[in-house]
Structure formats: C-alpha cells, structure tokens
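Participant: below are the sequence and a predicted model; questions follow.
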Amino acid sequence: MTKLASAPWRRFLGAGLLALTPFLTSAALAQSDAPAPEAGTGRIAKQAGTAAHDMVAAANPLAAQAGREILGAGGSAVDAAIAVQLVLNLVEPQSSGIGGGAFLLYWDKTKLITLDGRETAPAAAKPERFLGPDGKPMKFYDAVVGGRSVGVPGTLRLLEAAHKRWGKLSWPQVIAPAIRLAEDGFTISPRLNGLLGQEKFLQNDPIARGYFYQTDGTPKPAGAVLRNPAFARTLRDIAEKGADVFYSGDIAADIVASVTRHATNPGDMTLEDLKSYKVEEREPVCGSYRTYRICGMGPPSSGGIAVQQIMSVLETQDMAAMTLGPEAVHWMAEAGRLAFADRALYLGDPAFVNVPVRGLVDPGYLKSRAAIVNPDASMGRATAGDPPFQKTEFRFAPSDGIEFGTSHISVVDRDGNAVSMTTTIEDGFGARIMTRSGFLLNNELTDFNFAPVEEDKPVANRVEPGKRPRSSMAPTVVLDGGGKLYAVLGSPGGSQIIPYVVKSLVGILDWKLDPQTAVDLPNFGSRNGPTEIEAGTEAETWKAALEAKGHEVTVIEMNSGIQVIVVGPGGLTGGADSRREGVAIGN
C-alpha cells in the first residue's frame, strides 16, 4: 500500500477507505479495467455492468472506481458522486470540474429533490457582453477563449450542499481519493491525448501548456503519468475548511485574477461574485410515460421539459412495435422539432423569465402538439405553441451548440438512494484558462444568446447580472408504476443531450433493451433544424427513407456520453456509452 503523504490525512481515511489507495495511487493502472476499442471502429466494446447492491456509471474508469470504493466503504450515493466528480476533474478535465457548474437530482427513497449549481453571470455583466465593436455578435471562439466567458462556478458549492444533506462519510473522506490521484498521478488516456491534439487554444494559457503539453508543443502522450500537485493542495484546503475556501480567500483570488488579467479577453468577475454564489433547490419536472414517471431538472435547464414533451408525443404511438429505423426516427425527430420550438421561445432563468413550466408539460397541451405530427411527412420546421398558464414578452433566439465540456454521473447506493448529475465546463477545456490552483475555468456565459434583442424585443436568454444561462442538461430519474426507483440516466452533448436521453429512454422502456445496448444505439434527432443522424453507424442507411418523408438529413458526429443504471428485482444493471471510455461498476 502506498504510504499516505502526510500524517494529518490518516485520520480522514477509515479502514474501508484505506482499501482505495492501491487503485487510486497506482500511476501505472490508468485504464487497466477498461475494455479495448473494437478494431476499425474506435469504439470500446462493452457489456452491461451488473451489481447486487450499488453501482456507479461514469465517463472514466478511475472515476467510476473511486465512486465504487466510496460506496463499498459505506458511503451514500452523494458521497460517491462527489468522489467521482473530483476524480473526473483530473482524468477528464476537458469536460467538468470545480471550475464549472452542475445540476443534481437526488432520489431519497420516496421523494426527488433537484439542486441547481449552474454558473451565474458576474454582477458587472451587461446584455451587450458578446457584441463586437460593430454591434454584431462575436464569433464563437472569440467570445469563448478568455475571461469574458467565465461564469461564477457552482459545482463545488453544489457538492457541499448535497453532502451536508445526504452524505454519510465525512467531507474529507470523500475528497481523499482525488487528492491521492492528484499527488501520485494517473496515466493519460487515449481520449484525453486525442482531444489535446485537436485543441487549438489551450496552449496559449501558460499554466495549461506546462501541464498538458511537452516542450515541443505536442500533447503529453497517452500512457504518460500526469500529476497535479496544485489541485491536490486546493483539495486539501477544501477538505479542511469547506467550500468557503473556494469562494473566498486565496483560491477565489486566484480565480478572479485568472479571469480579469487574461491577456486578450479579460472578464469582470469579482470576489463578491464568488462570495455571494448560492445553490438553488428547484421543483422537479415530472410527467407520466405509459406506466412510468419520468422526472428531470426544471429551468434554467430546458432538458427536463423538452424530454417530457418529446416523450409525451411518442406516447401516442406504439413505440414497442416500432422497431429502430426510419419510422421511429421520424417520430422522434418531429417530436424534437416541437419541443425545441417551445424551448427557444419560453425557456430561461426563472428568476428573470416567467417560464410557463406548468403549461409546457400540461397533458392537454402536449396532446394538441402531438396531433401536429404527420406520420407520413416531416413538418420541416416547427413553430412554438401557445401553452396555458403562460405570460411572456420575450423573443428567444436558439443557441444550439454541440460541446465536449460536459459529463454525466449516475449512482445508486445500497439504501436505494440515487444521484443523477450532469456536470459541465461547457466547451471542451472551457475558457482555456487554467488557474494556479490546478483546475480549468468554464466558458458557460457563452450559453447565453449573444444578441440581446430580436425583432425589437429582449431575448429571454440574454446576459444579465447574476443570471444563469439556459442549459440543455437533462439528468433524469425514472420511477416505475409503484413509485419505486427504476432508472437514473443522463448525457453530455450540448443541446443534443435531449435527443440522446430520449433515445435511451425509448430503448429501455419501450424496446426493453439492457442499458448498455440502449445507450450504444445510433444517435439521431432534430433540434428544429435538419434531422441529424450519426455518422459511421447503421443510421446512415436510413437517410433515403427519411428524405422520402421530406426530412432534410445531415450525417454528423454525435458524441454522446450516456450513463444509465436500471434497478431490477435481481439487482442493478448499468450502461456506459461506448463512444467514451467510461464504465458501469458496482458492489
């Protein structure tokens, strides 16, 4: 067993957690438990994971193993999710971390609680933030790279808030695995190496360049050991003093300096912005689907509402008899058009926009929306509906990016509690700013619409001080007909998260597929534009049949990262998207 680095940390590691250290401190381990990619596909061949008592599904084997061991040591689903998130900050830094934000759904045996840890705009932010000198919206990466795009991070405050309510192990105990990994190192995965090789902006940040790249400018190779002592020091401070040390003091000062002193694109975040950040508890968005109940995150996420709207349209059809192919894609795409049309007009931060949640998921309204779908022809582009209980004076221009800076964590513990958490820094590697404290900062403010006015009306998702940008993240919990936990799932993928989650739900609930098979189905859908089908998959063969129904079809990469756990009478079954390197494992 590797010796603990400092004596004070021995008291934070109980006998159960000491078993973690051989795995989490072995720099040579890397992805030893992960299957190899299938020849010629680039995908990892996986089988559904099974477990008798508890399970974690996450986007990297080291992160999943940390969560599994926390569960084995008697930790709760929240304890495991914290350990997973902090390890992901190291092994999947392009996707999430304490420099970003998250939405968390917690199933507490009989009730669902949702917490909003979304980033907020600084107090100095103005609606014209992303307009250039000519008054026109900036080019995307001109806005992304630098301090201008950084929102006040919410993930750490969210994790602490959840731990205070539902944690079983101590705060230092659940942080300890990530500290060990940061100090002793881990091997760079092929996926991280490949993304570093494609990245165009990260090397402009001197701290990130020294951490991720070699002196000749090439990424550190897959298999090389990466250590992050700065992040280990940050986590030690957080473990000892709580999240307050992140939102005030030296770490906060480091964040503010990194944002405001950016050489080419500085931001305006202040220490007061960090100090005043608060996690919000939101009302879950729930609705029926056949014999199930599907629940998700409410505004400022559009995910829960959009998923519910699409599933309500599909409920009018016999999806079980409709095998995977052009007909099923037609219905899912048309339902997606309707949902995204409503999303574009009505969704935003509920503290700033009167979002008609009740009307958007009203059964009568959704039945009328379903009646719009022609089974034989695409509608092309949908218009927003007129739901009841609504009052809006805004325009809402869509902002439908595809990102790589998001991850999803699903956990079920042995007491039957569960976490579904989608976590993000928005674009891959966020704002391309790495703090001296050892983590990347988000570019979440570019989830706001760049143009603050459309057709002489204010855009609901425009930048405003303290506002949370609209999100598509869709952490989801499914209950069975008896009100018991049936599944937890979610995915990264920008606005494509919504069709990724819908595809998985139909695969599990209608087609009765095991979770791994369901998440590995080809991706497809419409965000009220072209019908998108995944390149390099069976979906390409459906193009002609869809075009015959009037669909404009685009074949694109659709890099989901769906993590699913299903609860059955014999235990737990999990699936981790083969498009990424994750696993579903348990005890």
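Facilitator: Received it, and whenever you're ready, just let me know what you need.

Participant: CA atoms for contacts and neighbours, from now on please.
Facilitator: Will do.

Participant: which of the three states applies to the residue nearest the centre of the chain?
Facilitator: Nearest to the geometric centre of the chain sits residue 422, at 3.2 Å (Cα atoms, centre = their mean). Secondary structure assignment for residue 422 (DSSP: H, G, I helix; E, B strand; the rest coil): strand.

Participant: ok, now how distant is it from residue 411?
Facilitator: Distance from residue 422 to residue 411, counting by Cα to Cα, to the nearest Å: 12 Å.

Participant: is it true that the residue nearest to the centre of the chain touches residue 105?
Facilitator: No - with contact defined as Cα atoms under 8 Å, residue 422 does not reach residue 105; the gap is 9.0 Å.

Participant: and the comparison structure, right after this:
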Amino acid sequence: MQIPSHPASSVSPRYSLVALASIVLLSLAGCGSSGGNDDKLVSTACEATTNDGSVVVGSGLPGDPSFPELASGYRTGKKAVEGNKYMVVTANPLASKAGCEVLKSGGSAVDAAVAVQMVLGLVEPQSSGIGGGAFMLYYDAASKKVTAYDGRETAPAAATPDYLRYNSDSDKTVPQPSARASGRAVGTPGAVRMLDLAHKDHGSKPWKDLIQPGIDLATNGFKISGRMSDALAGAKTALQADADAIALYFNADGTTKSLGQTFTNPAYAATLTKIATGGADAFYTGAVAQGIVNKIGVTQNVTTGAPITPGVTTMADLAGYQAKKRDAVCTTYRAKYVICGMPPPSSGGIAVAQAMGVLENFDLAPHKPTALDLEGGKPTAMGVHLVSEAERLAYADRDVYVADTDFTPLPGPLGSTLLDKGYLKSRAALVSTKQSMGTATAGQFGNTRLGVSKVAENGTTHMTIVDAKGNVVSMTTTVEAGMGSYHITQGFVLNNQLTDFSATPTSADGLPIANKLEAGKRPRSSMAPTLVFDANADGTPGAFKMATGSPGGSTIIQFVTKTLVGALDWGLDAQQATNLVNFGAANSKTTNLGGEHPNIMAANNGDADPLVQALRAMGHTVSVNAQSSGVGTVIRTASSAGEARLTGGADPRREGVVLGDTYKVKP
C-alpha cells in the first residue's frame, strides 16, 4: 500500500519507567543536540532516564530497569517517553536495549526487530522465541508502503482434520497428556524465516551482527526476572516431562530457577551461532531442524514414564516452510485516520477494523475517561459499553468467517463485505445505548454458511520500533501459551500453536468450520500489530501517526482497540493510552474490566465500583479479573516548536521499557 511522505520522525526517552540513579548525562556518539533549542537540550542514547539522571540498561547499577523484581500486576507512575530520532518498545528491558543499540548504530527498524526477537527468546521464553511464529507490519518511509509479513506456524503435511482430537483414525482416544502438551500442538516455527525475509527486504546491518546480542547474553548470563520466574514455577510439573527443560530450567534440588538467579543458556547460544553464520536455512535444515523433529516425535514423559502422543512433523515440513508477504488491512477512521492491521490468518486486523468501523458511527468524545491521571483516568460506563458492543459484533464475524485464506476464503472482498462502511453502519444500528446485546449474531453474506469456532488463545509478546529514517515495525510474536508446548530443544521453547485451530472440523449443527485444521494450514490468530496514519483528503494514508500492538491471546483485539480509542478519540498520550484500563468483550455476555488497574475497585467482584454497577445495570456481566496485556505504543507528536517527535509507552502490566535517543531539558 502506497503512503505519502511525512516530516522526519524523532525519538528518545525523557522519563524512566522506574526510579533511576544518575550515571550518564551528556551526549553519546551519534546523538547530538536537538535542533532549535541547542542551548537547553541534550540527547543520550539507549538509556532509561529521569529528570535527575540516566542509567544504562543491563549495567546492574542502581536504578537499572533490568534489575530483577517480583512480577507485578501493574506498576503505577509511568510517564510517556519523548524521543528525537528513534525508539523501541518491548516487554523486557534487555530486549529494548538490544534493539536500541542497533538503532543507535544506524540500523533499520527491521534490523532492530531481529535483535529484539533473539533476546526475547532467551529472557522471556514463556512468551515468544525462535520456536514460535510472528506477524509484522512494516512501514517503509522511502517507498511509503506498508507490508504485512506472515510468519505464522503451519500444520505438518501429514496432519488430518482430527489431528488434535484423536490419536489416529483407528484410535479415537485423545492425545496424551493433552493436545497442548503432546507433539501434536507444535506447528512448524515461522519467526526465523519471517525475520529473514523482512531483513532481506529492509535490513541494513549484517544478519550475523544482529544475532550477536542474543548470543552474548545467553553466554554471559542475566538475572531472571519476576515474570520468567513465575512462568517457570507455574509450568514446573509440565516441564518435568522434558529432559531438555529439566537440564535448562531446573536447579539440582528439583526446583525451577527463580527470581534473581543468574541464568545462562549455552545451548541457545550454540543455536543462535548456527543461525548467525548459516542464516535462516541453518534453522530449517540440518542439525537444528532435526532436533526440532526429534523433540516433536518424543513418546514418553522422562520423569513419570507416561505416554506422550508424538507429532508427525518431518524434516520436509521444516525445509518447506515459507514466510509470506501479504497486503495489510487498511481502513479509514472518522475520515481523519487510516488504520492498518494484519490480514488473515490473523483475525486481529479485520476485527479491530470492524470494531473501529462500528464505533465511528458514535461520538465517543463525550464519553472519555474522567479524573484523568497518569494511569489514563476512570473509563465511563458509556465508553466501555459502546466499545464492548462494537467488539461483540466484530468477534461474532471473526468466529465464523476468518481463517487462513489460503485454505478458506472470506465471504467476499473486504471492502464490500466485512469492512464495507454500509455494512458496519448497519451493525452499529444493532447497538443500544441503554442495554447490552449480550451475544451478537454474525452478519450474513449471500449463501455462505459456516459454523461458529471459538478457540481460547494465550501467550505472546509485542515490539514497536521506529528508526531514524522513519521506518516503523509493529510486530507481535508468540509461542502461544506460557512456555508453549513445554517441549524444549537446543535451548528454545517449541510452540503449541496448532491448538489455535478448531479441534473439530464441523460445528455441532454440521456446518464446516473455517478454522478447522488442514495439512499445511496456518491457525487463526488474534494478533493485531497496528499502524495508524493521518488521512489525506482523498482517504489515502498520509503521515505516520501511531504504532501499537499487544500480547494477550484472543483479548489482543480488545487491548489494541482500547489503546486506539484512548489515543485517537480521547487524546491520551502514548503512555496513558497504554496504561488505560483494559476493557472490552468477546462475543459473550461477559464484559472485561481489568481489575489489576488501580482505578478499578476489584474487591468483592467489583461490587463497590460505580463503573461496575453502571455496566451491570445495562445488562453486562462484568469480570474484574486481571488483564495481562503488554501494549507497546509509539505516537508521532509535535513539540512546542512544531518539530515532529515521537512519544512512547510501555505497558505497566509487564516489565518493558521504552528506549531511544533521549530528549530532555538540561538542569
């Protein structure tokens, strides 16, 4: 998709995400003072900063945001980070640092994404890694194009529609010990091949140099964070089935490695070294690929001796995997913006576009949050209601129509079916401002009849990156559930992505399910990396405005939608929109209201919270369970002098930070 030029973007943090001590105050190489106010402004690079100083991430000195702390549901007080040239937001400080150092040295946004992914697979193995898949939206500032890169995992060539529910055609028992923890759950990983494809298109640094930060960290070690520690402890029993997991993640006394322990992963370093020197082919062929195939074929729990149902993935499945370039899903919003998202096999781009397309039929401005503070304020009942109802309608269509379009086509061209403005206006007419619809019915398109498929999704992590040339990456990457399939090989976690398929090929009423499992097919996802542009008068995309995305399984659609509404309709800054209470609904009577947020009174199921009471009065069944989003947002703004700048926000529900070339006022 063609996108007109825009003013040069800028990037760098002014505020930290934790209390930091002063270490470095003046400019680092490659980052000079900002124009226009040179006598008042200085820049530093790839440091977390406060008004009283800055600290290099990973230094281990006081204030280092990578210093391990107990996992927290929500960290208050985060402020938007302001940048001048480049910026990276990830869910882990060490990953942000790796990406920022690439940008500091002149690397592209894709270069930084490669480095970030290799580090995330080490420091956040519960969420993503080279044994999983990813979706990337990339904006090329020179060509003004948005490209969608599909690195979603695929089912093996020998898989059948009953692959997840029966051991075989003659053995109708379920896979052992479960579909997720069996070899059947593992899809052919796609992240490495996708990053290789994007790097060949848009990389500027040598591939091997981008892998090196991950190799160094795996070799030298890092201190385990609270989230990784909790993930290992929570998966202890399942991980004990796997010999490689025991060797990697357990202490000699049988406990899992925990908060603050120094963790090294020589096997991962060796794997990354092969990828660094041999390229992506070294992952998909040879010893690494054979190790993946062997692990998928394991038949026995090493601790108990209980059977494990093997998968049928072969070396040919690995060698034949292809990452794909696809057309982004781009729609206008209120004639002011163009929102671009990921196409199928992700449902995220279409569902977010549908929700926003319904919402543009309502004036949301009067329903902005009240008592606005750093945390995004207190959502209003009508604001939550309208967004949730729009999402119910979007999920209803998603559950019926969206799957891997290489196998199951959509009901027609998006512009004349699911994303047609007239269709979305008719869907908006189904929304009452007084009462929740509870459960929505999917729209009808001709004689198309498909069964409803609701599949629980989990896991993932997200990165948002802008480089000094204005190129942008919004990338969501995953191994599916926490610690994936619990199968470890050569230092990395194998995904359980195939459980995102419908385990049954037909619905209870006998209709075919679009998201049924088929050989070579990619399971439907909810990942929703998103780019926003100012709209030109003719509705085409203009200047880059915003990039965001989140982990969170099927609730990703809700997390991204609330962030877009917060920024575009309610004027929240990048951190406030990210911080904002997570709210929304899939297609059920339950409306989510993230009880981890300090502005929600979650005690006693929210009975004392006026917002919860108001929503219940409108017919919503309200859940105040904690919502573990991981939103990473960058918004292009203008300084007081009118210069284009970037501001970033990292989700306070995870451990991430925003880093770039820091823009701040001298004391």
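Facilitator: Received the coordinates, thanks. Quantities reported herein were computed from a predicted structural model and do not represent experimental measurements.

Participant: state the distance from the residue nearest to the centre of structure 1 to residue 295 of structure 1.
Facilitator: In this view, residue 422 of structure 1 and residue 295 of structure 1 are 14 Å apart by Cα to Cα.

Participant: go on, residue 242 of structure 1?
Facilitator: Distance, residue 242 of structure 1 to residue 295 of structure 1, using Cα to Cα: 31 Å.

Participant: next one: residue 489 of structure 1
Facilitator: Note on residue 489 of structure 1: its distance to residue 295 of structure 1, by Cα to Cα, is 11 Å.

Participant: compare the two (neighbour count), which wins?
Facilitator: residue 489 (32 against 25; other Cα atoms under 10 Å).

Participant: helix, strand or coil for the more buried one?
Facilitator: Under three-state DSSP, residue 489 of structure 1 comes out as strand.

Participant: give the equivalent position in structure 2 for it.
Facilitator: Matched to structure 2 by TM-score structural alignment, residue 489 of structure 1 sits across from residue 548.

Participant: got it, and residue 317 of structure 1?
Facilitator: By TM-score structural alignment, residue 317 of structure 1 lines up with residue 362.

Participant: what do residue 422 and residue 105 of structure 1 both touch?
Facilitator: Listed contacts common to residue 422 of structure 1 and residue 105 are residue 475; contacts here mean Cα atoms under 8 Å, 6 or more residues apart in numbering.

Participant: in structure 2, what residues pair with the helix or strand containing residue 195 of structure 1?
Facilitator: Remark: residue 195 of structure 1 resides in helix 190-198, with elements defined by DSSP states H and E. Helix 190-198 of structure 1 corresponds to residues 226-234 in structure 2, going by TM-score structural alignment.

Participant: returning to what we had before: tell me the contacts of the residue nearest to the centre of structure 1?
Facilitator: The neighbours of residue 422 of structure 1, taking Cα under 8 Å, 6+ apart as the test, are 102-104, 406-409, 473-475, 490-492.

Participant: how about 7 Å then?
Facilitator: Residues near residue 422 of structure 1 by Cα atoms under 7 Å, 6 or more residues apart in numbering: 102, 103, 104, 407, 408, 409, 473, 475, 490, 491.

Participant: and residue 163 of structure 1, by the same measure?
Facilitator: 78, 79.

Participant: helix or strand for it, which one?
Facilitator: helix 155-166.

Participant: which residues touch the host helix or strand of residue 504 of structure 1?
Facilitator: Using DSSP H and E, residue 504 of structure 1 sits in helix 497-509. The contact list for helix 497-509 of structure 1 (Cα under 7 Å, 6+ apart) reads 303, 306-307, 472-474, 490-491, 513-515, 518-519, 523-525, 560.
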